[in-house]
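Asker: just to be clear, the model below is a prediction. Sequence and coordinates:
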Amino acid sequence: MSEDSTRNVRCLVAKVGLDGHDRGAHVITRAFRDAGFEVIYSGLHKAPDEIVQAAVQEDVDVLGISILSGAHNTLVPKIIEGLAEYDAAEDTLVIVGGIIPDEDRADLEAAGVDAIFGPGTPMADTISFIESNAPHRD
């Protein structure tokens, strides 16, 4: 294995807004830990600015936003804008998991989301995406 493939990837799994459905976030948190990632879980009902602060303070490589509330078009861009204010948007891989209608995907990607994973996505696909795309930090 190369040094890059064994480095410890830091992930923040975040629940934004009033979305109280956290089973998926717990499942993905466990899968990320099992894959060797260092994982921080935000807990429920976080405001976009709280997620930005946690991502910046914890110096995460990956921000995984779990959202099922339907407020993704409002809340996710606010998080990405907040990361940009701290010059952290370019070196943070932003992924979204949840129920995201096909018609909303392009706007989220244009806002800065690197990948969207819907229900039923194999864990291996998400983990492989992170391993291939997480920014390398010296």
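Answerer: Looks like it came in fine.
Asker: going by C-alpha atoms from here, please, whenever you check contacts or count neighbours.
Answerer: OK.
Asker: what ranges do the strands span in the chain?
Answerer: Using DSSP state E, the strands found in the chain span residues 10-15, 38-41, 62-67, 93-98, 115-117.
Asker: make CSV out of these and add distance to residue 49 and mean neighbour count.
Answerer: Shown next, in CSV, are the strands of the chain (distance: least, C-alpha to C-alpha, whole Å; neighbours: other C-alpha atoms under 10 Å):
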stretch, distance to residue 49, mean neighbour count
strand 10-15, 12, 25
strand 38-41, 15, 18
strand 62-67, 13, 25
strand 93-98, 15, 22
strand 115-117, 21, 19
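Asker: one more to weigh against that first structure:
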Amino acid sequence: MIKEYETKLGSVKIDTERTIIFEYGIPGFENLKQFVLLEPEDTYPIMWLASLEDKNVAFPVTFPQLIRNDYQFTLPQDLTEYLELEKPEDAIILSILTIPEKEDEITINLAAPIIVSQKNHKGVQYLIENGEYKIRHLLKEELERSNAILSVQEDGE
């Protein structure tokens, strides 16, 4: 069913089957349970995880693997079962961005990815406790790091 919602990005028509349910909310926004992933062409690969319950809440997000090509973590079994993930392709993994006025100060949260099940449309924000990933990584530094890794890999072939 198509329904119109007011979001931070304006009025949008959403197929209600695209609604992502965060049963436990997102830390700091536990009262908000229903979100949708908006993918405006003019900002892609930056997308927006927009609340369908509070038009003032939308998080800029992107795929962390685009920024850090060696990004990986293991999801605990209980979350894998909750999200009904049988294979990696069943999940959409997103990282929240902080976008200040200065473009070179954009940060990405690699420590707490958003995981969305493509099977049951449930979402969670999972805190990775390995010490390697932080809540604020400078985007430009992560891109430079990934480019250096690719460069070394290409030289080694």
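Answerer: Cool, got the structure. Model, not experiment: these values are computed from the prediction.
Asker: TM-score for this pair?
Answerer: Overlay of the two chains. TM-score (TM-score structural alignment, normalised by the length of the first structure): 0.28; 60 aligned residues with a C-alpha RMSD of 4.0 Å.
Asker: thinking again about what came up before, CSV for the strands of the first structure, including distance to residue 56 of the first structure?
Answerer: Converted to CSV, the strands of the first structure look like this (distance: least, C-alpha to C-alpha, whole Å):
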stretch, distance to residue 56 of the first structure
strand 10-15, 10
strand 38-41, 12
strand 62-67, 10
strand 93-98, 13
strand 115-117, 20
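Asker: quick one: closest of these to residue 73 of the first structure.
Answerer: Residue 73 of the first structure lies closest, by C-alpha to C-alpha, to one member of the strands of the first structure: strand 62-67, at 10.5 Å.
Asker: which stretch among the strands of the first structure comes nearest residue 106 of the first structure?
Answerer: Evaluated over the strands of the first structure, closeness to residue 106 of the first structure peaks at strand 115-117, with 10.1 Å, by C-alpha to C-alpha.
Asker: give me the helices and strands touching the closest one, please.
Answerer: Judged by 3 or more C-alpha pairs under 8 Å, 6 or more residues apart in numbering; DSSP states H and E, strand 115-117 of the first structure is in contact with strand 93-98.
Asker: and the strand it packs on, what does it pack onto?
Answerer: The helices and strands touching strand 93-98 of the first structure, judged by 3+ C-alpha pairs under 8 Å, 6+ apart, are strand 62-67, strand 115-117.
Asker: any chance of those strands in JSON lines, plus distance to residue 28 of the first structure?
Answerer: What follows is these, written out as JSON lines (distance: least, C-alpha to C-alpha, whole Å):
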{"stretch": "strand 62-67", "distance to residue 28 of the first structure": "9"}
{"stretch": "strand 115-117", "distance to residue 28 of the first structure": "11"}
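Asker: to residue 125 of the first structure, which of the ones you listed lies closest?
Answerer: Nearest to residue 125 of the first structure, of these and by C-alpha to C-alpha, is strand 115-117 at 9.0 Å.
Asker: nearest to residue 54 of the first structure, out of the strands of the first structure?
Answerer: strand 10-15 (8.0 Å).
Asker: which other helices and strands contact that closest one?
Answerer: helix 23-34, strand 38-41, helix 48-57, strand 62-67.
Asker: can I get these in TSV including distance to residue 14 of the first structure?
Answerer: Formatted as TSV, these follow (distance: least, C-alpha to C-alpha, whole Å):
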stretch	distance to residue 14 of the first structure
helix 23-34	8
strand 38-41	6
helix 48-57	7
strand 62-67	5
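Asker: closest to residue 50 of the first structure out of the helices and strands packed on strand 93-98 of the first structure?
Answerer: Closest of these to residue 50 of the first structure is strand 62-67, at 12.5 Å (criterion: C-alpha to C-alpha).
Asker: show me what counts as buried in the longest helix seen in the second structure.
Answerer: Determined from DSSP state H, the single longest helix within the second structure is helix 139-156. Neighbour-count burial for helix 139-156 of the second structure flags 139-140, 142, 145-146 (criterion: 16 or more other C-alpha atoms under 10 Å).
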